[in-house]
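Participant: Here's a sequence, model it:
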Amino acid sequence: MTEILLKIGTRGSPLALAQTHEVRRLLAAANGCDESRFAIVVIRTTGDMIQDRPLSEAGGKGLFTKEIDAAMLNGEIDVAVHSSKDLPTAMPEGVAIAGYLPREDVRDALVSVHADSIAALPPGATLGTASLRRQAQVRRLRPDIQTVLLRGNVETRLRKAEAGEVDATILAYAGLKRLGLAHRATAVLDIDTFLPAVGQGAIGLTARTNDAATHLALGRIVDADTGYALAAERAFLAVLDGSCRTPIAGHARVALGRISFRGMVLRADGSQIFEVEMNGATSDARKLGAEAGHDLLSRLPAGVLG
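Facilitator: Alright, predicted model coming up:
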């Protein structure tokens, strides 16, 4: 019988499983053994079970992670694979972020049978999404567009948009690429006009804080530059106490030991945006992100943060 080296926990959606199989492949290659030495454990989360309302109304951050965290602390799994934008800003005691895989494309993608851009959507078009950030950024560009709740996995949302149940939807381009569905994107939205969510495009790996052997194994596959970028983005979000109830966007770029960060808070209807940009050394990534958050926080009118 094959000895299992690590048990990897994940949600059961096609995208979550695709990400987890990629982690298992990389772990096997980096540790010089067969993929069968790494068991995949599927865990159903509260976020997966809630489909009839926005997650912002059901508790926000942590709905896709708390059952997985509990399984880790109970010893049922050793590693967890997450879409990084689902990770809460404050991790539960005993669970630590071990790092991130090299980041995929961070951009959002428009899917529509009616138009090849947000500007070209028909007057009063309906856009299906559960993301307050996407709603606010669309309304900023097109105040006439009506947003409606659209939950479900990537394939479900694609099908509903392509069947005309809504005029358009917006999805993370990274998810489409990981599922081999990039060709289904009608247009990829430029970061300068449509800033992504904090953590978008990055696969995050968590482990028990005191599990040195697992951290060592994961250290062979994680990417340092993605770690710097996410440190800045997550520090920015933490200062703003970002939850699913406030439209917040943030993105850090890393090159040649330097990091450039841009963050944004929007009113829910897109009528106002508040932005900040900062640059610095990657060694100061977390400090830079926090400073950007404090700078923006000092300029926000009362009532903007939910």
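Participant: going forward, measure contacts between C-alpha atoms and count neighbours the same way
Facilitator: OK.
Participant: Where do the helices of the stretch 1-150 of the chain begin and end?
Facilitator: 14-30, 46-49, 66-73, 132-141 (DSSP state H, counting those that start in this stretch).
Participant: Just say which of those is most tucked in.
Facilitator: Of the helices of the stretch 1-150 of the chain, the one with the most neighbours on average (mean count of other CA atoms under 10 Å) is helix 132-141, at a mean of 23.
Participant: which secondary structure element contains Tyr228?
Facilitator: Per DSSP states H and E, Tyr228 falls inside helix 224-239.
Participant: Name the residues that touch that helix?
Facilitator: With CA atoms under 8 Å, 6 or more residues apart in numbering as the test, helix 224-239 has contacts from 89-90, 99-103, 198-199, 202, 248, 250-254, 259, 261, 263, 282-283, 285-294.
Participant: Next secondary structure after that helix?
Facilitator: Moving toward the C-terminus from helix 224-239, the next helix or strand (DSSP H and E) is strand 248-255.
Participant: check contacts around the spatially closest residue to Gly94 that is not a sequence neighbour.
Facilitator: What sits nearest to Gly94 in space, not counting adjacent residues and going by CA to CA, 6 or more residues apart in numbering, is Thr209, at 5.1 Å. Counting by CA under 8 Å, 6+ apart, Thr209 touches 94-96.
Participant: Second input sequence below; structure requested for side-by-side comparison:
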Amino acid sequence: MKRNLTIGTRRSQLALWQANYVADALRRHDPELSVQLQHIVTQGDKILDVPLARIGGKGLFTTELERRLLDGTIDLAVHSLKDLPADVPDGLCLAAITARHHVHDAFVSNTYATLESLPAGACIGTSSLRRRAQLLHTRPDLVVSDLRGNVDTRLKKLDDGQYDAIILAEAGLQRLGRADRICQLLPVTTMIPAVGQGALAIETRADDMSLRQALAFLNDQDTAAAATAERAFLAAINGSCQVPVGVYGTVRNGTLTLQSIIAAPDGSQVCRTTTQGPVADSAAIGKEAACTLLDDGGRRILTDLGITPTY
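Facilitator: This next block holds a predicted model:
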């Protein structure tokens, strides 16, 4: 393996935290290794005044990094796994998926302690169709308003009184030292997380076997198995991080349990299922869950959004 590595990363505080987390782990693992970061601006970073669901497409936060990998400008890219499309481009691979921590969505408010305590008509901010659909399914009396920007920008908009509450990923708040802003962690029964939420993905060139082997120590087998099922689900519905689906896998004693939903954006319909099986069948479990929900009304929901499922 080369002794000088370049990690590609977005410029946001959270992305830099994630890239530095991996860089520090690599340096500890091999003190003679030189690791540097290269900042890359993605399409999702450039368009900040339009809800993500309206921008459309896949790879809003990853395509530019993958181009740099393919042209050899960078050696590896660090992504929030939830931002990574289910299909990895030819010539690239996921060398490691880190252990997942802080998987939940967090309710943040300066006035109210819980989602349940919000009064009817309160304004809650999120840019995620997944969150919007589940919020409105639970609380159809709320007003859900679009919210874009990095973590600090979103918190400032809350502090400025633009929203009564906002929903953010627990992982991002924890990583940036903002855990004190969390009022409530939303249970999975209320809010199923996004595909890969809470985990980091390390992407590199498929033919760089020495680097792939060097990164293997960062891979967490249980998280990788859960992510395999979640991403197989996403591939089967031909989805992206901008569609109203939630999938969350957990592994215990060799058994994978996958909770998943496909929901109408207005919360009027939620198709939900729980699927189990051996860890070795992770991909098949994800596909099975997708097929179950597609047959249970999910196909119509996605078709109405202009999405044609693979199965």
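Participant: coming back round to it: residue in the second structure matching the residue nearest to Gly94 of the first structure?
Facilitator: Structural alignment (TM-score structural alignment) places Thr209 of the first structure against Ala206 in the second structure.
Participant: Tell me where the first structure has strands.
Facilitator: Secondary structure of the first structure, counting by DSSP state E: strands at 6-10, 38-42, 79-83, 95-100, 108-111, 126-128, 146-148, 168-172, 187-188, 203-208, 248-255, 258-266, 273-281.
Participant: Those into CSV, with extra columns for distance to Gln51 of the first structure and mean neighbour count?
Facilitator: Formatted as CSV, those follow (distance: least, CA to CA, whole Å; neighbours: other CA atoms under 10 Å):
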stretch, distance to Gln51 of the first structure, mean neighbour count
strand 6-10, 19, 23
strand 38-42, 19, 19
strand 79-83, 18, 25
strand 95-100, 27, 21
strand 108-111, 21, 24
strand 126-128, 14, 23
strand 146-148, 13, 18
strand 168-172, 16, 24
strand 187-188, 26, 19
strand 203-208, 23, 25
strand 248-255, 22, 22
strand 258-266, 25, 22
strand 273-281, 29, 17
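Participant: export those strands to a markdown table and tack on distance to Val138 of the first structure?
Facilitator: A markdown table is the format used below for the strands of the first structure (distance: least, CA to CA, whole Å):
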| stretch | distance to Val138 of the first structure |
| --- | --- |
| strand 6-10 | 31 |
| strand 38-42 | 34 |
| strand 79-83 | 23 |
| strand 95-100 | 29 |
| strand 108-111 | 11 |
| strand 126-128 | 9 |
| strand 146-148 | 9 |
| strand 168-172 | 10 |
| strand 187-188 | 14 |
| strand 203-208 | 26 |
| strand 248-255 | 13 |
| strand 258-266 | 11 |
| strand 273-281 | 12 |
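Participant: can you tell which of those strands is closest to Glu155 of the first structure?
Facilitator: Closest approach to Glu155 of the first structure among the strands of the first structure (CA to CA): strand 168-172, 10.5 Å.
Participant: circling back: can you put the helices of the stretch 1-150 of the first structure in TSV and add distance to Leu176 of the first structure?
Facilitator: Formatted as TSV, these follow (distance: least, CA to CA, whole Å):
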stretch	distance to Leu176 of the first structure
helix 14-30	9
helix 46-49	19
helix 66-73	24
helix 132-141	17
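Participant: looking at these, which is closest to Asp192 of the first structure?
Facilitator: Here helix 132-141 is closest among these (CA to CA), at 11.6 Å.
Participant: quick one: the closest one aligns where in the second structure?
Facilitator: Taking TM-score structural alignment as the measure, the second structure aligns residues 129-138 with helix 132-141 of the first structure.
Participant: so how far is that stretch off the chain centroid?
Facilitator: Between the centre of stretch 129-138 of the second structure and the centre of its chain there are 16 Å (CA atoms, centre = their mean, to the nearest Å).
Participant: One more: stretch 44-53 of the second structure?
Facilitator: So, by CA atoms, centre = their mean, the centroid of stretch 44-53 of the second structure is 16 Å from its chain's centroid.
Participant: For Gly175 of the first structure, the count of nearby residues, please.
Facilitator: 26 (other CA atoms under 10 Å).
Participant: Just give the nearest non-adjacent residue to Ile301 of the second structure, would you?
Facilitator: Ala264 (5.8 Å).
Participant: Tell me which residue of the second structure lines up with Asp225 of the first structure.
Facilitator: Asp225 of the first structure maps onto Asp222 in the second structure, with residues paired by TM-score structural alignment.
Participant: My error: substitute Ala174 of the first structure in the last question.
Facilitator: Aligned against the second structure - with TM-score structural alignment as the criterion - Ala174 of the first structure pairs with Ala171.
Participant: Please apply the same query to Gln200 of the first structure.
Facilitator: Gln200 of the first structure maps onto Gln197 in the second structure, by TM-score structural alignment.
Participant: residue contacts, the spatially most central residue of the first structure?
Facilitator: The centroid of the first structure falls nearest to Lys85 when counting by CA atoms, centre = their mean (2.5 Å). By CA under 8 Å, 6+ apart, the contact set of Lys85 of the first structure is 197-200, 202.
Participant: swap the cut-off to 10 Å and go again
Facilitator: The contact partners of Lys85 of the first structure, by CA atoms under 10 Å, 6 or more residues apart in numbering, come to 61, 196-204, 230, 234.
Participant: What separation is there between it and Arg157 of the first structure?
Facilitator: 18 Å (CA to CA, to the nearest Å).
Participant: Next, count neighbours for the match of Gln200 of the first structure.
Facilitator: Residues near Gln197 of the second structure, counting by other CA under 10 Å, number 25.
Participant: separation between it and Ile261 of the second structure?
Facilitator: Here the criterion is CA to CA. By it, Gln197 of the second structure lies 15 Å from Ile261 of the second structure.
Participant: What residue in the first structure is paired with Arg67 of the second structure?
Facilitator: Using TM-score structural alignment, Arg67 of the second structure sits opposite Ala70 in the first structure.
Participant: is it true that its match touches Glu76?
Facilitator: Yes: the criterion here is CA atoms under 10 Å, and Ala70 of the first structure meets it with Glu76 at 8.7 Å.
Participant: on that earlier part again, the match of Gln200 of the first structure and Ala106 of the second structure, how far apart?
Facilitator: Taken as CA to CA, the span from Gln197 of the second structure to Ala106 of the second structure is 12 Å.
Participant: Identify the contacts common to those two.
Facilitator: Shared contacts of Gln197 of the second structure and Ala106, defined by CA under 10 Å, 6+ apart, are found at 169-171.
Participant: The aligned residue in the second structure for Ser271 of the first structure: neighbouring residues, count only.
Facilitator: Aligned against the second structure by TM-score structural alignment, Ser271 of the first structure finds its counterpart in Ser268. Neighbour count for Ser268 of the second structure, taken as other CA under 10 Å: 13.
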